[in-house]
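A.B. asks: Need the 3D shape of this:
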Amino acid sequence: MITTPLTPDLVHGAVEIEPTPAGLVPHRLPARARAQVTDAQLAMAEAQPAGVRVALRTAATYVELVTVPTKRVYVGMPARPDGVYELVVNGEVTDRGSVRGGTTLTIDLAAGTYEETRGEPGSVRFDGLSPTVKDLEIWLPHDEAAVLVELRSDAPVEPAPDRGRRRWVHHGSSISQGSNAATPTGTWPAVAARAAGVELVNLGFGGSALLDPFTARAVRDTAADLVSLKVGINLVNLDLMRRRALGPAVHGFLDTIREGHPDVPLLVVTPLHCAIHEQTPGPAAIDPEAFAQGRTSFRATGSPEDVTSGRLSLEVVRAELAAVVAARAGSDPHLHLLDGLELYGAEDERTHPLPDALHPDAATHGLVGGRFHDLVFGGAGPFKR
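C.D. replies: Coordinates of the predicted model:
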């Protein structure tokens, strides 16, 4: 057995790699951004390595990844399944597994509390690989944080070579992070990225696509050939701002990104269809009847009449985002708009309903990812070659 320490050159898709006594922690926000917010939800989301993978080249017939995962336990809810690690060999998904044990994060949604209990490392092993030299990727769970400890194998490993692929940086909400997707390569951005042959940096943060200035700076400072932003749903379901603030906030977010990426294709994606918030402002809340039955479902607590006083619905957000992109079109020929209803609309809800009224299921992630690929990377799309 050969033991290889995890080093940053083996980890792709993270914005920053934090060395700790326990191992490497992949982050999807840099330390400067993390220092500017105390929100536990964002801290949890950015540490969950959506789109992050260990990428290597080796002739090994097995590889074993040792990590310290963080399991989430929600008070009063059924146990969550373990996070999924996926093995990709020369571009094809060939195996899946999980790491047992680790740290436990107990979350009480009613009380708004988080309690962490430290745990020990575990491992996931992939056997039966060809003894020929090959490119391997181990995609980390999109919804379970992990400290990366070491790699074990029966042959030496080296970092995967640069294949010259374009780098796509995408920012969005929990839907972009992959909420309710079954596997890390099954999140809609991963589906689109793999189909297009691009390197994904997924900056989707559950509950936290909120036009935060530090997120704009993180996108600005991350190397990118393509950038997309899917914003709106969190602004509504947190009831974060009013219509008067939205346009200037979006302009400022785009201005910051353009400081670092003045000419790259930049795509603004409006929200997917979500019936509870189409005409009704937030905040969103857990449905108490569903919660009493051990299910998670959401409802809007605002009123459609609140829109007249400036509160946001998804219909309002789509109109405001379209207005911002139109206003900038003359000075920014590389800025584009995609209506999220083309990815998932009201008709789709009939055949692919949102299980919790807010997030798509695994099959719908595949549907959205395929449509995004066709509309954006294919044909006359803004990210076409």
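
A.B. asks: rest of the way, CA atoms for contacts and neighbours
C.D. replies: Fine.

A.B. asks: residue boundaries of the helices in the stretch 1-150 of the chain?
C.D. replies: 31-34, 40-47 (DSSP state H, counting those that start in this stretch).

A.B. asks: For the comparison step, fold the sequence that follows:
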Amino acid sequence: MHTEDNWITTPVTAELVRGALDVERTEHGVLPHRLPARARAQCADPQLAMAEVQPSGVRLAFRTRATALELDALPTKRSYVGAPPRPDGVYDLLVDGRPAGQASILGGNTVTVDMSAGTTDHVPGPPGTLRFTGLPDGAKDVEIWLPHNEATELIALRTDAPVEPARDLGRRVWLHHGSSISHGSDAASPTRIWPALAAALGGVELINLGLAGSALLDPFTARALRDTPADLISVKIGINLVNTDLMRLRAFGPAVHGFLDAIRDGHPTTPLLVVSPVLCPMHEDTPGPTAPDLGGLGEGRLRFVAMGDPAERASGKLSLGVIRDELERIVAQRAAEDPHLHYLDGRDLYGEADAAELPLPDGLHPDAATHHHIGERFAELVFGDKGAFAEQGDA
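C.D. replies: So this is what the prediction gives:
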């Protein structure tokens, strides 16, 4: 039986953090980042800053005999003016790889976004404490997956038995980059985002560089992928380029080549999978930009609409159909000299039949059930016997 008198406080250090590329010391504790400091210094976009500091796929991982633990943390939560309140972020506890509890921290900092006015308001708040008790006795591997949608400063870890860094289980490391869907969008919890589900089914360690609104072929992201040790790499490209109306077809092809060239500079023979966008009906033939439906916001619903015109494709504007065709062409061209490069049509993960059964609630992002579906499908197609990431060589 534990009491507060015999808690052991273990400093939260980079040794205990998995899935982050950088750990920043703050006045409260440590703040995991999913892009290195040099990359962050090269872009002042607030969307990127918000996305990379949300610890999707990041977890504390350690070995202990503890039957009870506490974690002090300071979350930063988001809310949108006129939209329904967002649920508090969820922390998932895994013991020896199996779900063993969930909890949330109330309070914390709050960032309120007014999409109509284009403004944000930051209100500081207090940290909170998670407590998990009744863990099985004996030595075990423990993971606390941080909320995929809340920036989280880690302040203190307390247990009723000593803690040591997690063992290396010899699993392959999968490094993935993508958009808000890969980041987690509206998944139920951090271990239920589709990349985490696919990683669990594939028996690999996940490093998730899914960056909401920020999968934009940025060179600093390519260099982060280049410099991160990994056994498997996938890049999901397309939807954010349409959302932001960032570039035309003339720029897109060379930018993809440059992005892949940078990755190959650090990983010349690593299995590398290029994934095109999943189905998004409003942007299949209609270019961006994407905008919130302000009328829907007035009714308390958050939906998105396509603002482009299909005719604009003739002048080089990008739709998802245009992007898929170009990605398939580029991968086929490069694969002639790169046998470790692979292509997956995103509609094999979520296509027309899936959309009929599991429509995108806001027109852009999948819900929890769809994350589960995409994760299972990816594991089957990519980690399966004939997939690009099959255990016995490349398909």
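
A.B. asks: care to give me the TM-score?
C.D. replies: After superposition, the two chains reach a TM-score (TM-score structural alignment, normalised by the length of structure 1) of 0.99; 385 aligned residues with a Cα RMSD of 0.8 Å.

A.B. asks: which one of the helices of the stretch 1-150 of structure 1 is the most hemmed in?
C.D. replies: The highest mean neighbour count among the helices of the stretch 1-150 of structure 1, using mean count of other Cα atoms under 10 Å, belongs to helix 40-47: a mean of 19.

A.B. asks: and it, which stretch of structure 2?
C.D. replies: With TM-score structural alignment applied, helix 40-47 of structure 1 matches the range 46-53 in structure 2.

A.B. asks: go on, stretch 300-318 of structure 1?
C.D. replies: The aligned range for stretch 300-318 of structure 1 is 306-324, by TM-score structural alignment.

A.B. asks: Could you do stretch 142-159 of structure 1 as well?
C.D. replies: Using TM-score structural alignment, stretch 142-159 of structure 1 pairs with 148-165 in structure 2.

A.B. asks: again, but for stretch 113-127 of structure 1
C.D. replies: Taking TM-score structural alignment, stretch 113-127 of structure 1 hits residues 119-133 over in structure 2.

A.B. asks: other SSEs contacting the lengthiest helix in structure 1?
C.D. replies: Determined from DSSP state H, the single longest helix within structure 1 is helix 243-260. Applying 3 or more Cα pairs under 8 Å, 6 or more residues apart in numbering; DSSP states H and E, one finds that helix 243-260 of structure 1 contacts helix 213-221, helix 314-328.

A.B. asks: quick one: buried residues of the last one?
C.D. replies: It stands for helix 314-328 of structure 1. 314-318, 320-322, 324-325 (16 or more other Cα atoms under 10 Å).

A.B. asks: Next: stretch 149-163 of structure 1.
C.D. replies: Buried residues in stretch 149-163 of structure 1, counted by 16+ other Cα under 10 Å: 149-155, 157, 159-160.

A.B. asks: ok, back up a step: rebuild the helices and strands packed on helix 243-260 of structure 1 as TSV, extending it with distance to Thr61 of structure 1.
C.D. replies: Putting those into TSV (distance: least, Cα to Cα, whole Å) gives the following:
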stretch	distance to Thr61 of structure 1
helix 213-221	38
helix 314-328	50
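
A.B. asks: Among those, which comes closest to Gly294 of structure 1?
C.D. replies: Of all those, helix 314-328 sits nearest to Gly294 of structure 1, with 28.2 Å by Cα to Cα.
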